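Participant: generate a structure from the sequence data that follows.
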Amino acid sequence: MVAITTSFLPLTLSAQNGMDHGHRYIDLGLPSGTKWADCNIGAKTRTNYGYYYAWGETSRKTKYDWDSYKFGSDKLTKYCTDSDYGEDGFTDDKEELDLSDDVARKLWGGKWRIPSDEQFEELIEHTKHRWTKINGVKGMLFTGRNGHSIFLPAAGHRYGTSLYDAGSGANYWSRTLNADSPDYAYCLYFYSDGVYVTHLPQLRTHCTARAF
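Facilitator: Have a look, this model is predicted:
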C-alpha cells in the first residue's frame, strides 16, 4: 500500500490568485479554469512535503500496507468495478472518490478536491514544466501561459513505515480509479527527466497528498 501526497482543487473560483477557506490557490490560466493549491496538504510552504495518505483515506498512519487499508485488506469493500477484486464478489462501479473519502474536502473544506486524472493531463499539456530546486528542495515547477506557477516537491512515497524516492521523484494521487484494474488508481508521477499521468500499482500504497 503506497501513500502519496495529494493535490486538491477548487472548481468554481473566478478570481486569479487568492484564498479559499484559508488556503491559497494559483490560477495557471488553464482552459478548464481549474485553480491549483499553492502547497501540499499539511505543508506550511510550497517546498514542504506535507502529509501522505493512502488512496481514499483521510487520516494519516504510521504504517501503510494492505492490512491497514480502509477499504479491504485482501479484497475490496468499496471502489470496485470487477467482482474478481471484490470481497465475496462485491462491486459498486464507483470510479471516482466520494466527497467523504476526499482528503482535500475533508481537511480543507470549501470546494477543494483531489484532482481528476483529466485535470492532471491538462496541467501537463497546458503548462511548461521543468525539474528545479527551490530553497534546497528538488521538484517540478509548472508554469502557465499567464506566467503563474506552482511547485510540486519531489516528496517520494511511503510504503510500510519507510519513505522512498524523496528528492528524486514523487507521486500525487488523483481521485480517479482505474476501472479496468480497480486495485490501481491514477496519479501524477514525475522525476528529473519527465512527468506523466499513470496508474499506481497496488494503489492502496501511500503517496503524497496535495490540494488544488
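Participant: rest of the way, CA atoms for contacts and neighbours
Facilitator: Will do.
Participant: residues in contact with the helix or strand containing Y186?
Facilitator: Following DSSP states H and E, one finds Y186 within strand 185-191. Contacts with strand 185-191, where a contact means CA atoms under 8 Å, 6 or more residues apart in numbering, come from 55, 117, 120, 131, 139-140, 154, 168-178, 195-201, 203.
Participant: out of those residues, which are inside strands?
Facilitator: Using DSSP state E, the subset of those located in strands is 131, 139-140, 169-177, 195-200.
Participant: and the helices in this protein?
Facilitator: Per DSSP state H, the chain carries helices over the ranges 103-108, 117-125.
Participant: the last one to strand 169-177, inter-axis angle?
Facilitator: Using axes from the mean of the first three to the mean of the last three CA atoms, to 10 degrees, one finds that helix 117-125 and strand 169-177 are set 140 degrees apart in direction.
Participant: I have a second one here; can you model it like the first so I can compare?
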Amino acid sequence: MKKLHFILVLAVLGLSARTGFAQEAVDLGLSVKWASCNVGASSTFDVGSYFAWGEVEAKESYWWRNYSMSNTPDYSDMDEILLDKQDPSVLTEYCGSDGKTRLDSADDVACQKWGENWRIPTAEEWTELLENCSWAWTQRASEEGDFKVLIGGFKVTSKKNGNSIYLPASGVWMGVAPVEPSKTGQYWTSSLNSDNPVEAWCFSFFPGGSLGWHTGWPRSIETETLFRSHGLPVRPVTD
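Facilitator: Down below sits the predicted model:
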C-alpha cells in the first residue's frame, strides 16, 4: 500500500520515478506547452537520455546494426561509415512504402515514458519555438571527475509572454559516445524525412562562430536531418 501511495504521488507531481525530477509544462504562448526538462534528465540543465529515432529505450551504443527498425545486424564498422549503404531497404518501419511520416505513440519515447499527454514535437513545432522566442547562449561549470568543464546551452525566452525554458547542448551520440556534447545541440522531432526515410528531422543548434561554440543564432530546423540510428535527446511537448 505504501508503494502504491508513493507511485500515485509521483504521478500527481509529474515526477520521473527514475530520476526524481519534476517535469513541468511551460506555457510559452505557443500552440503547445514545452517540458521544462529532457526525458531521463535529473535537472533542467541535464541532457538526460539519448534515443535513436522511434526507439523508447536508451542504449550504450548507437549503430545501424543495433537499431530496432533496421535489418542490418551484420553491418561492420566500415559499413556504418559508407553512406551509400543506407537506403530504405534497410528499414523495417517508417520506410516510405508504409506511408508513415510521423511517429506513432507506441514509438514515441515521450509518450511511453511520461504518459499519453506528452509527445515528441513535430518539425513545425520546433520551428515555431525558433521563430517566436529569443535565444541566449549560456555556459555553466560542471565537475567531471577531477576536472571542471563548461557545459553550454540556450535559454529560450518567449517573445509572447516572457516565460522560458533551457535547452542543454547535447551533441550527437554516434557509435559508442556523444560527439561535441557540451558545444552543440540536436533534438529529435517526430517527423520523418520523407525524401530519404533513413533520416528524420531534428532541431539542431550551435551558438555561432567559425567553430560553432560562440554566441550566435541557432541553426534552422529545415536544414538538418540525421540518420535515425543516431542517439539524440528528446524534449517533450503537451497540447
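Participant: point out the most buried one among the helices of structure 1.
Facilitator: helix 103-108 (a mean of 21; mean count of other CA atoms under 10 Å).
Participant: mean deviation, that one versus structure 2?
Facilitator: Here the mean offset of helix 103-108 of structure 1 against structure 2 after fitting is 0.2 Å, by mean CA distance after the TM-score superposition for structure 1.
Participant: that helix maps to which residues in structure 2?
Facilitator: Aligning helix 103-108 of structure 1 against structure 2 (TM-score structural alignment) gives residues 109-114.
Participant: mind listing residues that contact that stretch?
Facilitator: Under CA under 8 Å, 6+ apart, the answer for stretch 109-114 of structure 2 is 16, 39, 54-57, 105-106, 117-120, 234-236.
Participant: please redo it, this time with the cut-off set to 6 Å
Facilitator: Here stretch 109-114 of structure 2 makes contact (CA atoms under 6 Å, 6 or more residues apart in numbering) with 56, 118-120, 236.
Participant: so which of those residues are in strands?
Facilitator: Counting by DSSP E, those contribute nothing to strands.
Participant: so how do I select the buried members of these in PyMOL?
Facilitator: To isolate the buried members of the contacts of stretch 109-114 of structure 2 in PyMOL, using 16 or more other CA atoms under 10 Å:
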select buried, resi 56+118+119+120+236
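Participant: that older thread, same list (the helices of structure 1) but as TSV, adding distance to Y191 of structure 1.
Facilitator: Output for the helices of structure 1, formatted as TSV (distance: least, CA to CA, whole Å):
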stretch	distance to Y191 of structure 1
helix 103-108	24
helix 117-125	14
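Participant: now which residue in structure 2 aligns to A166 of structure 1?
Facilitator: Per TM-score structural alignment, A166 of structure 1 is aligned with P181.
Participant: since we're on that match, how many residues are nearby?
Facilitator: 18 (other CA atoms under 10 Å).
Participant: grab the nearest non-local neighbour of it.
Facilitator: G171 (3.9 Å; CA to CA, 6 or more residues apart in numbering).
Participant: and the one you found, what does it touch?
Facilitator: Here G171 of structure 2 is in contact with 178-181, 184-185 (CA under 6 Å, 6+ apart).
Participant: preserved in structure 1, out of these?
Facilitator: Among the contacts of G171 of structure 2, the ones still in contact in structure 1 (both residues aligned by TM-score structural alignment, their matches' CA atoms under 6 Å) are 179-181, 184-185.
Participant: can you add distance to L30 of structure 2 and give the residues you listed back as JSON lines?
Facilitator: Converted to JSON lines, those look like this (distance: CA to CA, whole Å):
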{"residue": "V179", "distance to L30 of structure 2": "31"}
{"residue": "E180", "distance to L30 of structure 2": "30"}
{"residue": "P181", "distance to L30 of structure 2": "28"}
{"residue": "T184", "distance to L30 of structure 2": "25"}
{"residue": "G185", "distance to L30 of structure 2": "22"}
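Participant: from Y164 of structure 1, how far off is the residue lying closest to K128 of structure 1 once chain neighbours are set aside?
Facilitator: Closest residue to K128 of structure 1 apart from its sequence neighbours, by CA to CA, 6+ apart: T143 at 5.2 Å. Per CA to CA, to the nearest Å, T143 of structure 1 is found 27 Å from Y164 of structure 1.
Participant: and Q119 of structure 1, by the same measure?
Facilitator: 26 Å.
Participant: how about G72 of structure 1?
Facilitator: 24 Å.
Participant: re earlier: ok, T143 and Y164 of structure 1, which is more surrounded?
Facilitator: Comparing T143 of structure 1 with Y164 by other CA under 10 Å, the one with more neighbours is T143, at 20 against 15.
Participant: can you pull the contacts of the counterpart of that one in structure 2?
Facilitator: The alignment partner of T143 of structure 1 in structure 2, by TM-score structural alignment, is T157. With contact set as CA under 6 Å, 6+ apart, T157 of structure 2 has these partners: 133-134, 163-164.
Participant: can you check A166 of structure 1 too?
Facilitator: So A166 of structure 1 contacts 154-156 (CA under 6 Å, 6+ apart).
Participant: between those residues, which is closest to N135 of structure 1?
Facilitator: A154 (12.9 Å; CA to CA).
Participant: isn't the closest one up against A170?
Facilitator: Yes. Taking CA atoms under 6 Å as the definition, A154 of structure 1 is a contact partner of A170 at 4.8 Å.
Participant: these two: which is more packed in?
Facilitator: Taking other CA under 10 Å, A154 of structure 1 and A170 do not tie; A154 has more neighbours (30 against 27).
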